[in-house]
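Peer 1: Structure for the following, please:
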Amino acid sequence: MSRTVYVNGDYLPEADAKVSIFDRGFLMADGVYEVTSVLDGKLIDFEGHAVRLARSLAELEMASPIGDDDLAGMFRELVRLNRIEQGMIYLQITRGNPGDRSFVFPDASVPSTIVAFTQDVPNLAEPPVAKVGFKVITIPDLRWDRVDIKTTQLLYPSMGKMLARKAGCDDSWFVADGAVTEGTSNNAYIVKGNRIITRQLGSDILHGITRAAVLRFAAEAQFEVEERAFTVAEAQAADEAFSTAASIFVMPVVEIDGKTVGTGKPGPVAVRLREIYLEEMRKTAI
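Peer 2: A predicted model of the protein is given here:
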């Protein structure tokens, strides 16, 4: 069945959806995006994604073409039209089509381009890989210095995913100045005893919406949370490791650069945090 997608105010069959070749999202990666999960036909942590979207747009001096209420309504309509029970909604907003290619930002009168589509993931809440955990490799972090802005500049993360695949692994963790920054599309954590360690917020990591929720739930569950950089050696010697993102929730990491982490199986902290996250997010879904 063909998906119904959203393009600049219209709901269209995906085959009929078109964006200009002069759109700056296509030519310059001049745009931002968000991915919102859907569980039981409802939006997960919508408010957090809306706040981060507004921040990303502001950092790039882009006006928002849609208000939060209208955005939530559009997401719900896409979920309804595409009969999504579990899955994701991808949203992208670009600086639009100025009519020709130029490095200079177009005049503010040029309307933004806004597109959105759903992805049906029936086993999003219980994917088989969550039972065995991720294997990751580490690679140099060669991204630009403002990865806290959720832009569509995803070529290097994509290359990182492919390097992991070639190594027979699930993901790559980026390393800068000897310390782990984050995964290709997720935040990274290690566990020592009752302490959860993850890199502090800054311009060198994405301010993850799932990260914020998981750390809040971890504190409420009486885990210690320490926000600081950690090395690859620390991660390999940790009791557990895991990653978080809207697409994977809390994903145990059982191997780093070929070295087993902990027992080599998903650890109790990551497993429990995944359970708590899913339970609490379902309560507040809209």
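
Peer 1: Please make it C-alpha for all contacts and neighbour counts, starting now.
Peer 2: Will do.

Peer 1: By residue count, what's the longest helix in this protein?
Peer 2: In the chain, with assignment by DSSP state H, the single longest helix is helix 268-284.

Peer 1: Which secondary structure elements does it sit against?
Peer 2: With contacts taken as 3 or more Cα pairs under 8 Å, 6 or more residues apart in numbering; DSSP states H and E, helix 268-284 sits against helix 209-220, strand 240-245, strand 249-256.

Peer 1: Am I right that Ile196 is in contact with Val225?
Peer 2: Yes - assessed by Cα atoms under 8 Å, Ile196 is found in contact with Val225 at 4.9 Å.

Peer 1: between the two, who's got more neighbours?
Peer 2: Ile196 (22 against 16; other Cα atoms under 10 Å).

Peer 1: can you list contacts of the helix or strand harbouring that one?
Peer 2: Taking DSSP states H and E as the criterion, Ile196 maps to strand 195-198. Residues from elsewhere that reach strand 195-198 (Cα atoms under 8 Å, 6 or more residues apart in numbering): 187-191, 223-230.

Peer 1: Stretch 155-172 now?
Peer 2: Stretch 155-172 is contacted from outside by Phe134, Lys135, Val136, Ile137, Thr138, Ile139, Leu142, Arg143, Gly183, Thr184, Ser185, using Cα under 8 Å, 6+ apart.

Peer 1: so the fifth one is in which element?
Peer 2: Counting by DSSP H and E, the element that carries Thr138 is strand 134-140.

Peer 1: To compare with the earlier structure, here is another sequence to fold:
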Amino acid sequence: MSRYAYVNSAFVPHRAASVHIEDRGFQFGDAVYEVWSVRDGHLLDEQGHFERLYRSLDQLDIRFERSQSAMQVTIHELLRRNRIREGLVYLQISRGVAPRDHAFPATNTPPTIVLTAKRFSFSAAGRRAEQGVRVITHEDERWDRCDIKSVNLLANVLAKQAAREEGAYEAWLVDKAGLVTEGSSTTAWIVNADGALVTRPLDNHILHGITRKTVVAVANAMSIPLIERAFTPAEAKSAREAFITSASSFVMPVVQIDDKMIGNGAPGSLSLSLRDEYLRAQ
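Peer 2: The predicted model follows:
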């Protein structure tokens, strides 16, 4: 656990960090968040995560005046205080503290800022990638603005728990049309019979993954064909390869979906190459 957290304008002992009971993030989930991986002391895909953060704030009309450069200084000071060179940084910004009312509070209500940092073993994630992971399919019960990285994650939590109860690493969410949207906390990908990458296009029904964005750039540099379209669970189960992407798993091969092995049941060569190239690009 981190020794220090950052709440609003103060670095405080992690065990003593707290927010007011009428904070709108606690009362309504009226907040956004971001997560950065930290490797060798620097933030991976740093700019992309900041751009998504400020877009999410704008979409929810949360008035946050602190600049990106100021936030970068605060984040790196938090990492220094916690002596973290390899880990994860979590940032949450809510609409602030106000008497409980569904409508927005007064415009001069200051937002609440919470930052935490923890160590994370990417070597363990690398060993997991060598074996590959299993995912299950699960009904997508989320709201229609999944492109906003809000803290409204109850449906994601329930899907992740369903996966864990079945001994799986992740749940791929399936919409009412029978198409895979994304994982409970990851982006879903397959490799078709022609060796092309297939992943759902960016819209309001999926989070605009920052790792996804970098993997697309890496694939283009490697001259790997990319098709942005939705796919069914049946298509995924018959794919040549499958994998997921996220800030903490990077590129993680999927070797089983529900009870169906993918390919020969081992991590695919293209998935592993993309993982290597992604890390090399950082």
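
Peer 1: tilt between the longest helix of structure 1 and strand 240-245?
Peer 2: Going by axes from the mean of the first three to the mean of the last three Cα atoms, to 10 degrees, helix 268-284 of structure 1 is angled at 30 degrees with respect to strand 240-245.

Peer 1: May I see the buried residues of helix 268-284 of structure 1?
Peer 2: Val269, Ala270, Val271, Leu273, Arg274, Ile276, Tyr277, Met281, Arg282 (16 or more other Cα atoms under 10 Å).

Peer 1: swap in stretch 9-18 of structure 2?
Peer 2: By 16+ other Cα under 10 Å, the buried positions in stretch 9-18 of structure 2 come out as Phe11, His14, Ala17.

Peer 1: try stretch 195-206 of structure 1
Peer 2: Arg195, Ile196, Ile197, Thr198, Arg199, Asp204, Ile205, Leu206.

Peer 1: Also stretch 37-55 of structure 1?
Peer 2: By 16+ other Cα under 10 Å, the buried positions in stretch 37-55 of structure 1 come out as 37-39, 41-46, 49-50, 52-55.

Peer 1: what's the spacing between the closest residue to Ile21 of structure 2 other than its chain neighbours and Thr109 of structure 2?
Peer 2: Spatial nearest neighbour of Ile21 of structure 2, chain neighbours left out: Gln27 (7.7 Å); criterion: Cα to Cα, 6 or more residues apart in numbering. Note on Gln27 of structure 2: its distance to Thr109 of structure 2, by Cα to Cα, to the nearest Å, is 15 Å.

Peer 1: Any chance you could list what contacts the longest helix of structure 1?
Peer 2: For helix 268-284 of structure 1, the external contacting residues (Cα under 8 Å, 6+ apart) are 39, 44-45, 125, 191, 213-214, 217-218, 240-242, 249-252.

Peer 1: Pull out the buried members of those residues.
Peer 2: If you count burial by 16+ other Cα under 10 Å, the buried members of these come out as 39, 44-45, 125, 191, 213-214, 217-218, 240-242, 249-252.

Peer 1: Return the closest of these with respect to Gly264 of structure 1.
Peer 2: Glu240 (8.8 Å; Cα to Cα).

Peer 1: And the closest one? What does it align with in structure 2?
Peer 2: Here Glu240 of structure 1 is matched to Glu241 in structure 2, going by TM-score structural alignment.

Peer 1: quick one, what contacts its match?
Peer 2: For Glu241 of structure 2, the contacting residues are Ile190, Val191, Asn192, Pro253, Val254, Val255, Ile262, Gly263, Pro267, Gly268, Leu270, Ser271, by Cα under 8 Å, 6+ apart.

Peer 1: which of the residues you listed are also in contact in structure 1?
Peer 2: Shared contacts between this structure and structure 1 among the contacts of Glu241 of structure 2 (both residues aligned by TM-score structural alignment, their matches' Cα atoms under 8 Å) comprise Ile190, Val191, Asn192, Pro253, Val254, Val255, Ile262, Gly263, Pro267, Gly268, Leu270, Ser271.

Peer 1: and the residues you listed as CSV, adding distance to Ser67 of structure 2?
Peer 2: What follows is those, written out as CSV (distance: Cα to Cα, whole Å):
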residue, distance to Ser67 of structure 2
Ile190, 38
Val191, 40
Asn192, 42
Pro253, 37
Val254, 38
Val255, 42
Ile262, 45
Gly263, 47
Pro267, 41
Gly268, 42
Leu270, 39
Ser271, 37
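
Peer 1: Nearest to Asn82 of structure 2, out of those residues: which one, please.
Peer 2: Closest approach between the kept ones among the contacts of Glu241 of structure 2 and Asn82 of structure 2, by Cα to Cα: Pro253, at 31.5 Å.
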